[in-house]
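Colleague: Give me a 3D structure for the following:
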Amino acid sequence: MVARINTVAFQGIEVLGIDVQVQMSGGIVAFTVVGLPDKAVGESRERVRASLHALGLALPAKRITVNLAPADVLKEGSHFDLPIALALLTVMGVLPDAEMARYVALGELALDGALTPVAGVLPAAIDALAHDRGLICPAACGGEAAWAGPGLDVLAPANLLALINHFKGSQVLTPPKPRLQEAGPPPLDLRDVKGNETAKRALEVAAAGSHNLLMIGPPGSGKSMLAARLPGLLPPLDPAEALEVSMIHSVGGLLEDGKLLRQRPYRAPHQSASLPALVGGGTRAKPGEISLAHQGVLFLDELPEFPRPLLEALRQPLETGKSVVSRANHHVTYPARVQLIAAMNPCRCGYLDDASLACARAPKCAADYQSKISGPLFDRIDLHIDVPAVSPADLSLPPPAEGSAEVAARVAVARAIQTERFAALTGAGFSRSAGVPVVRTNAEADGELLEKIAAPDAAGRSLLTEAAERMKLSARGYHRVMRVARTLADLDGLDGVRRRHIAEALSYRRIAPGR
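Modeller: Next up is the predicted model:
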């Protein structure tokens, strides 16, 4: 007899159906797992054996073969414990075969039969609902599985015994309820920042249109302080975005207690981060920081201190909104639509504009230091601003009257305008290709959309054309100026882009690093 249980494997956030087949036959007593399992899956036989022993069940003295089909797909992770155990219980006659075929199962077993949390429950639940099946998962993951939809039958037992009793009819498992992360501490307030009004304006523009921003200034000028207050200006995730972001965190095993995210991610990796840690990869091709920051903020402090290959690896995700991890036998794609906020000193010593503090190599050291940022990466940043040192006179002033709440209100209005605009345009056939998020903000608009939404008036187009020639702007730089100008018009509540919007957008753009 052969018993079958449905489970899943993951390639990025894509779900692959896996058929767990268990056969008991005569011959030399053995317990073999085949079907390209990794070490964690191969070790599951010991956890399964111990869990069944804890329930008072002993495996028959037979040859047990577990096949994970299709056999040419690598099986990774400990979530195969539960489906293997259920298939064994089915072939032993403990569980009903017909009933088990209606479910997808995943979970890790402890030696005492308890079910411990695993990664990927949310995308597995969505896939199970799409195939008209139920889901069996650990109790700690039930909250995220419940978000897949009201039509999904979710069983979330705390241990294997409770699941067996449920199918035997001696215990009823209560369906889990969707869970959200609790509200964290209040975000840092922009009112704490004194001086640097130009930088505050640029931060507001960046928040309104989800634009990339580079801040250049001496140590202590407030660059990191400004970046840390950006989350307080951004609107919360809408339901579709929350599900999209939570799926990535679920695959990465980062959803705490199965609670969906409600706030936009803010990731700030250190300069010592590896390439797989930043863009994704490793032995299990997990999402990197740029994917974990999807629909949120990726803050890179001291940008030139990051290794050059690591910075160059950001170019494709920033342009396409996807991070592709290549392997010999497959490619894994993670969403990576992020808002890049970067900060750097103007030179290695940091005091280029202060002759009394600058090193002896100034200004040559500035050109050498800033040239660590390649032209193509620099071109992908919409806003470039100088953040000068704050004077003692500014520090002695009382806190500014306008804080994050007032700025966030204007940002929310501008974002609402963009949402309504792009919803109408995408309905007219301007949706993105499969696998890429639909356009939600001005920073995501391509050239075709920009001609429809950001075409300036005659005076603005003349200024843009002349400036593009003098500044030697690339086609990408030209379009990014239009995106920023469109955001400035949205903040003003205007339908059209005026000359003043083009002028302000151009003021936020440098020619090239080191110049």
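Colleague: make it CA atoms for all contacts and neighbour counts henceforth
Modeller: Fine.
Colleague: Pull out the buried positions in the longest strand seen in the chain.
Modeller: For the chain, the strand with the greatest residue count under DSSP state E is strand 14-25. Neighbour-count burial for strand 14-25 flags 14-15, 17-24 (criterion: 16 or more other Cα atoms under 10 Å).
Colleague: Now find how far off-centre that strand is within its chain.
Modeller: 30 Å (Cα atoms, centre = their mean, to the nearest Å).
Colleague: Same question for stretch 254-265.
Modeller: What separates the centre of stretch 254-265 from the centre of its chain is 11 Å, taken as Cα atoms, centre = their mean.
Colleague: How about residues contacting it?
Modeller: Identification of contacts with stretch 254-265 by Cα atoms under 8 Å, 6 or more residues apart in numbering yields 119, 140-145, 178-181, 231, 234, 236-237, 242-243, 245-246, 249, 292-297.
Colleague: so which of the buried residues of strand 14-25 comes closest to E504?
Modeller: Minimum distance to E504 across the buried residues of strand 14-25 is 42.1 Å, recorded for E14 (Cα to Cα).
Colleague: now the closest one, nearest residue through space, not along the chain?
Modeller: Ranked by Cα to Cα, 6 or more residues apart in numbering and with sequence neighbours excluded, the top spatial neighbour of E14 is P123, at 7.6 Å.
Colleague: tell me the SS of the one you found?
Modeller: Assigned with DSSP: H, G, I helix; E, B strand; the rest coil, P123 falls in the helix class.
Colleague: Can you report how many residues neighbour it?
Modeller: The number of residues packed near P123 is 25, by other Cα atoms under 10 Å.
Colleague: cool, D495 as well?
Modeller: Counted with other Cα under 10 Å, residues neighbouring D495 total 12.
Colleague: Okay, buried residues for the helix or strand hosting M225 please.
Modeller: According to DSSP states H and E, M225 maps onto helix 223-228. With burial defined by 16+ other Cα under 10 Å, the residues of helix 223-228 counted as buried are 223-224, 226-228.
Colleague: what's the closest of these to S374?
Modeller: Proximity of the buried residues of helix 223-228 to S374 was ranked by Cα to Cα; the top entry is K223 with 21.0 Å.
Colleague: Next, the contact list for that closest one, please.
Modeller: The contact partners of K223, taken as Cα under 8 Å, 6+ apart, are 215-217, 343, 387.
Colleague: Before we compare anything, build this one as well:
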Amino acid sequence: MVARLVTWSFDGAEARRVDVQVQITEAGANPYFSIVGLADKAVAESRERVRSAFAAIGLSIPAKRVLVNLAPADLPKEGSHYDAPIAVALLTAMGVLPSDALDGLAVLGELGLDGDWQPIVGALPAAMASHGEGLTLMCPLASAAEAAWSGGRVIAVPSLMAFINHVRGARPLEIAKPGALLETSPMADIKDIRGQEQAKRALEITAAGGHNLLLVGPPGAGKSMLAQRLPGLLPPLSAKELLEVSMIHSVAGMLERGALTRTRPFRAPHHSASMAALTGGGLRAKPGEVSLAHHGVLFLDELPEFSGQALDALRQPLETGEVVVARANRHVTYPARFQLIAAMNPCRCGAPGGRTCGKAPRCMMNYQARISGPFLDRIDLQIDVPGVTAADLSMPASVEGSREAASRVAMARNAQEDRYKDDAMPVATNAVASGAVLDRVATPDGPGRDLLVKAADAMRLSARAYHRTLKVARTIADLDGLDHVKRIHIAEALAYRRVDPGQGSNSEPPAHGAFKLGNL
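Modeller: Okay, the predicted model is just below:
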């Protein structure tokens, strides 16, 4: 007899079905307990945890040939959540549970030595997959509130004995209820920042269109303060986005007590973070910072201090909205549709110019050259943030704060939602629009087109930068409540493209700030 049970493996943020098959046969003088099916070390150690859990409830594994097969055999199995499925299928093969007890069930959980079911990661994706196949998920009590957000039938199991009593009908377990939906916590207000009106405007455009932003300025100019106030301008996560974000955080083990929040993620890794920490991977593949920032903000402070390899690894997710971790035997894909906000000093000394840097302009050129041109080309808005003067600090706080700016951002986002809702390709914001969709929604009027063409030649914009300028102009028009992109929108979008020393092709690069719209 072969006992069968459904459990789940994790491929990125998605769950893939695994069939646990247990067979007990006579083994003569050489009894053994073997697990096959491309299992890692944690799965192989399930033998001892299952053996101890059985002993805790007064059972013993038969002195026979016990073979556990995890199918499909060519799918790598990682993690300790296979303990409970193996134990339950073994109980059925031993006759402790009736042969039809596992029909319609999916099981996952780690076993303690006393038979308790320990919390596991990935309960929400597993529950979503179980619900999709019409199965009831049996998972640890500590993970049930998280899994219940799937909308399917989830039963919280505290221990192996409780599971046996439930299946036998002696003491049925209750259906789990979803955890709390946390209220959005108060966020820092943009009115706390004195001066920096152009940077605040750029931040509002960034929030409205889902664009990437680079802030360049001396220490103390308020770059980090600006970045930290971006989440306060963004709309809360929609129901679909909340589920996607929560599934990633579930796989990463970051959902506490099943509580979810509609606040968009804000991740700020240190500049010493490795490429694997940013993009994901490791011995057991885990989501990286770019995936944990999905539908939220990834803030990279001191941008040139990150390794060049780590920054260039972000180029693919910035374009495609996903990151692929390549392994020798498989590829793992994680969603990574985030907004990049980066901040940097103009040079290593803090600011360019003879007053503060005796090595200018060479110091500035060398420092900024640590960031590759293709990476910078993927940043939609690139602005200089000047130092704050004493006069700025002595001024009263602005009357307008994050609430007013967020209301304009919400109106612009609503306009984009209406604009793209009928498109075949999923487009949520202007920053994602491309190809024929971008041509349809962001073609400027005649004067605007002439300005863009002349500016593209003068600034030596790449095709990518050209289209990103159109996207920013489309967002500015949305903030103005207009259906068409005009010359004034193109002009403002071009003002957010920095002309940096050391950039350019074969000719001598223009001086910083040399390009003026008035010259066109």
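Colleague: And the TM-score between them?
Modeller: For these two chains in superposition, a TM-score of 0.95 is obtained (TM-score structural alignment, normalised by the length of the first structure); 501 aligned residues with a Cα RMSD of 1.3 Å.
Colleague: From K223 of the second structure, how far off is the alignment partner in the second structure of the residue nearest to E14 of the first structure?
Modeller: For P123 of the first structure, the aligned position in the second structure is P125, judged by TM-score structural alignment. According to Cα to Cα, to the nearest Å, P125 of the second structure stands 37 Å off from K223 of the second structure.
Colleague: Also L278 of the second structure?
Modeller: L278 of the second structure is 21 Å from K223 of the second structure, where distance means Cα to Cα.
Colleague: same deal with P447 of the second structure?
Modeller: P447 of the second structure is 34 Å from K223 of the second structure, by Cα to Cα.
Colleague: quick one on the thing from earlier: out of the contacts of K223 of the first structure, which two sit at the greatest distance?
Modeller: That would be A343 and V387, which, of these, are the farthest apart (Cα to Cα) at 9.6 Å.
Colleague: got a list of what L283 of the second structure touches?
Modeller: With contacts defined as Cα under 8 Å, 6+ apart, L283 of the second structure is in contact with no residue.
Colleague: Helix, strand, or coil at it?
Modeller: coil.
Colleague: Just to check, the residue nearest to E14 of the first structure is in contact with G12?
Modeller: No - taking contact to mean Cα atoms under 8 Å, the distance of 10.2 Å between P123 of the first structure and G12 leaves them out of contact.
Colleague: what sits in contact with each of the two?
Modeller: V251.
Colleague: one step back: tell me the angle of the next helix or strand after the longest strand of the first structure relative to strand 14-25?
Modeller: Next in sequence after strand 14-25 of the first structure, counting helices and strands by DSSP H and E, comes strand 30-34. In terms of direction (axes from the mean of the first three to the mean of the last three Cα atoms, to 10 degrees), strand 30-34 of the first structure departs from strand 14-25 by 150 degrees.
Colleague: Where in the second structure does strand 30-34 of the first structure fall?
Modeller: Mapped onto the second structure using TM-score structural alignment, strand 30-34 of the first structure spans residues 32-36.
Colleague: Measure the mean distance from the matching stretch to the first structure post-superposition.
Modeller: In the superposition with the first structure, the average deviation recorded for stretch 32-36 of the second structure is 1.6 Å (mean Cα distance after the TM-score superposition for the first structure).
Colleague: quick one, strands of the stretch 51-200 of the second structure?
Modeller: Counting by DSSP state E, counting those that start in this stretch, the stretch 51-200 of the second structure has these strands, from start to end: 65-71, 105-107, 110-111, 117-118, 136-140, 154-157, 181-182.
Colleague: Can you tell me the element the aligned partner of K240 of the second structure in the first structure falls in?
Modeller: In the first structure, the position corresponding to K240 of the second structure is occupied by A240, as judged by TM-score structural alignment. For A240 of the first structure, the host element (DSSP H and E) is helix 239-251.
Colleague: who does that helix touch, helix- and strand-wise?
Modeller: Under the contact criterion of 3 or more Cα pairs under 8 Å, 6 or more residues apart in numbering; DSSP states H and E, the helices and strands touching helix 239-251 of the first structure comprise helix 121-130, helix 289-292.
Colleague: Now render those as a markdown table, adding distance to G375 of the first structure.
Modeller: Shown next, in a markdown table, are those (distance: least, Cα to Cα, whole Å):
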| stretch | distance to G375 of the first structure |
| --- | --- |
| helix 121-130 | 38 |
| helix 289-292 | 20 |
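Colleague: A360 of the first structure: which of those helices is closest?
Modeller: Go through these one by one with Cα to Cα and the one that ends up closest to A360 of the first structure is helix 289-292, at 37.4 Å.
Colleague: Report the aligned residue range of the second structure for the helix or strand that comes right after that closest one.
Modeller: Using DSSP H and E, the helix or strand that follows helix 289-292 of the first structure towards the C-terminus is strand 297-300. Applying TM-score structural alignment, one finds that strand 297-300 of the first structure aligns to the residue range 297-300 of the second structure.
Colleague: Would you check the distance separating the matching stretch from the middle of the chain?
Modeller: Relative to the mean C-alpha coordinate of its chain, stretch 297-300 of the second structure is positioned 11 Å out (Cα atoms, centre = their mean).
Colleague: ok, now stretch 260-277 of the second structure?
Modeller: Taking mean C-alpha positions (Cα atoms, centre = their mean), stretch 260-277 of the second structure and its chain are 8 Å apart.
Colleague: tilt between the longest strand of the first structure and helix 239-251?
Modeller: Between strand 14-25 of the first structure and helix 239-251, the angle formed by their directions is 40 degrees, by the same axes, to 10 degrees.
Colleague: Contacts made by strand 14-25 of the first structure with the rest, please.
Modeller: The contact list for strand 14-25 of the first structure, computed with Cα under 8 Å, 6+ apart, reads 1-10, 62-70, 83-84, 87-88, 91, 123-124, 127.
Colleague: For those residues, I'd like a selection string for ChimeraX - just the buried members, please.
Modeller: Burial among those is assessed by 16+ other Cα under 10 Å; the matching ChimeraX selection reads:
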select :3,4,5,6,7,8,9,10,64,65,66,67,68,69,83,84,87,88,91,123,124,127
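Colleague: show me where the stretch 201-350 of the second structure has strands.
Modeller: Along the stretch 201-350 of the second structure, the segments classed as strands by DSSP E, counting those that start in this stretch run 213-216, 260-261, 266-267, 280-281, 286-287, 297-300, 322-326, 331-335, 339-344.
Colleague: helices or strands next to the fourth one in the packing?
Modeller: Applying 3+ Cα pairs under 8 Å, 6+ apart, we find strand 280-281 of the second structure packed against strand 286-287, helix 289-292.
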